[in-house]
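# just a sequence and a predicted model for now, questions to come.
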Amino acid sequence: MDGSGARVKPALARGAGQHLLLVVHEPDLAELLSTTLELAGYRTALAGTGGEALERLAEQRFDLMVVDAALPDMVSLARERPVVAHRPPVLVLTEYDSLGDLVPELGPGERDYVTKPVRVAEVLVRVQVLLRGTHAGHPRDGALSYRDLVLDDTLREARRGTRPLALTAAEYRLLRHLLVNAHRVLSKEQIGRYVWGDHRGDNSIEQLVSRLRRKVDRDAPNLIHTRRGFGYWLGHADTER
């Protein structure tokens, strides 16, 4: 809030000239995304089919792809298993909450998704999170890690040391968001918009964090912490600043 007590609308996530390939069949959606992303500081290129996208990838390097899972040639493209030297992280636009089954032909790597109809603010945030993950020293084989905590985005699995964590889709997404933003306090609103696409005013987030904490921090030093009045953060307590 500002000094008058009015709520200040948070600034939208912005880019720094990264090159994004938008693989979208619908003209209206392609125009919306390209206009929004370029206004936010990204450079964009368009491809209307999966085949065209692969041609673009073979010609030049992109920092991230935004892919519509409803592309008409997605199924045939998956069977061809084309070889692409550089596989950028992928943000999938889909009507279904089934990321593990999406765009397998793109190979291993960082992935996330937003559901359709897309929300511009959500697309901008998740593009920024994916790009941050690829430049933060994380392995480019689809794994994210913090000390003994490892998330495998290719298999959608997590483990703490040698112990596998049986996470629901919402728990996995929350843990991933906390891990990518390690040592940074995330508000309930930020978490709600990332996990569900909207802010939930009830105790859904408290319950989700509680379930995740029981799985992650069982028989091990606590990694998930509460900053009362502000939100939640991931990291070792002795590294808090």
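Yep, it's here. Residues are numbered from 1 along each chain as shown.

# going forward, measure contacts between C-alpha atoms and count neighbours the same way
Fine.

# so who does the residue nearest the centre of the chain touch?
In the chain, the centroid-proximal residue (CA atoms, centre = their mean) is D112; its distance is 4.0 Å. D112 sits next to 90-92, 99, 126, 130 when contact means CA atoms under 8 Å, 6 or more residues apart in numbering.

# also this one, for the comparison:
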Amino acid sequence: MNKILVVDDDEKIVNLVSIHLSRANYRMIKANNGIDALEKIEQEFPDLAIVDVMMPKMDGYELTKQLRTYDIPVLLLTAKGELEDKEKGFLAGSDDYVVKPFEPKELLFRVQAILRRYDKSVDTLINIGPMTINQQNYDVTVGDKTLFLPLKEFELLSVLASRTDHVFEREFLIERVWGIDYEGDDQTLNVHIKRIREKLRPITDEIKIVTVRGVGYKLEVAQ
């Protein structure tokens, strides 16, 4: 189930968008300003963000720039329809632009279109030090050696490698890899981390998965 972050200081708009997208089987994350949104994504990573342009504390253009550093696609939502405002939004990194008032069906179509484009981009490579992760064919190579990983280990390593030196909380990793409905304990995560470490250790000492006690894990690359 795709997760959509909705950011707007107008609670009515947030609720309207959430109602229609929830009916389309999207899971909603709500935020009422840019600062709140950035805090939310540290706890729960969205597949797409719908961002209002005119907000206090941080406007939608600046928030879009911040979200794009996390590779989160952005749909801007605004009352402005002038060409220069659209241009400013796209220059900030937005993927699309919807002008208020909008038809819920149009918003849904645009969300679906962005997610389709985002899904197609999953075939990009992640290059971390001597390691290359191919998310299209699930290959992991370190130098001239190939690392054979089961799917869950591959997904876990890919998440950690997506942001080196970033501490991922245990709950976030479990939800991201096993899903929000996972009912097992976090020992499963420990076991998968241990297996990945055991496979990395004989072939490289440049890449390490570090335990951050009481929080989670991060991937480090030796300089």
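Yep, that arrived. As the structure is a prediction and not an experimental result, all values here were calculated from the model.

# got a TM-score for the pair?
Once superposed, chain against chain, the TM-score is 0.50 (TM-score structural alignment, normalised by the length of the second structure); 137 aligned residues with a CA RMSD of 3.6 Å.

# before we move on, back to that, so how far is D152 of the first structure from the residue nearest to the centre of the first structure?
12 Å (CA to CA, to the nearest Å).

# what's the host helix or strand of K105 of the second structure packed up against?
Taking DSSP states H and E as the definition, one finds K105 of the second structure inside helix 104-120. Packed against helix 104-120 of the second structure by the contact rule (3 or more CA pairs under 8 Å, 6 or more residues apart in numbering; DSSP states H and E) you find helix 11-23, strand 96-99.

# mind putting these in a markdown table, mean neighbour count included?
A markdown table is the format used below for those (neighbours: other CA atoms under 10 Å):
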| stretch | mean neighbour count |
| --- | --- |
| helix 11-23 | 15 |
| strand 96-99 | 19 |
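
# follow-up on the earlier one: give me the stretch of the first structure that the next helix or strand after the helix holding K105 of the second structure matches.
Counting by DSSP H and E, the element after helix 104-120 of the second structure in chain order, helix or strand, is strand 125-128. Strand 125-128 of the second structure corresponds to residues 143-146 in the first structure, going by TM-score structural alignment.

# just give me the mean distance for the matching stretch relative to the second structure.
Compared with the second structure after fitting, stretch 143-146 of the first structure deviates on average by 0.8 Å (mean CA distance after the TM-score superposition for the first structure).

# repeat for stretch 204-213 of the first structure
If you overlay the two and look at stretch 204-213 of the first structure, the average distance to its match in the second structure is 0.6 Å (mean CA distance after the TM-score superposition for the first structure).

# please state the offset of that stretch from the chain centre?
19 Å (CA atoms, centre = their mean, to the nearest Å).

# and the contacts of that stretch?
Residues contacting stretch 204-213 of the first structure (CA under 8 Å, 6+ apart): 167, 170-171, 174-175, 188, 191-192, 224.

# that older thread, could the helices and strands packed on helix 104-120 of the second structure go into a markdown table alongside distance to R116 of the second structure?
Shown next, in a markdown table, are those (distance: least, CA to CA, whole Å):
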| stretch | distance to R116 of the second structure |
| --- | --- |
| helix 11-23 | 16 |
| strand 96-99 | 13 |
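
# so who does S121 of the second structure touch?
If a contact means CA under 8 Å, 6+ apart, then S121 of the second structure has no contacts.

# and what of the one 5 residues further on?
Applying CA under 8 Å, 6+ apart to I126 of the second structure gives the contacts 132-135, 158, 161-162.

# in strands, which of those appear?
Among the contacts of I126 of the second structure, the members falling in strands (DSSP state E) are 132-134.

# quick one: which of the residues you listed is most hemmed in?
Among those, the one with the most neighbours (other CA atoms under 10 Å) is I133, at 23 neighbours.

# make sure that residue is actually in contact with V159.
No. Counting by CA atoms under 8 Å, I133 of the second structure stays clear of V159, with 10.7 Å between them.
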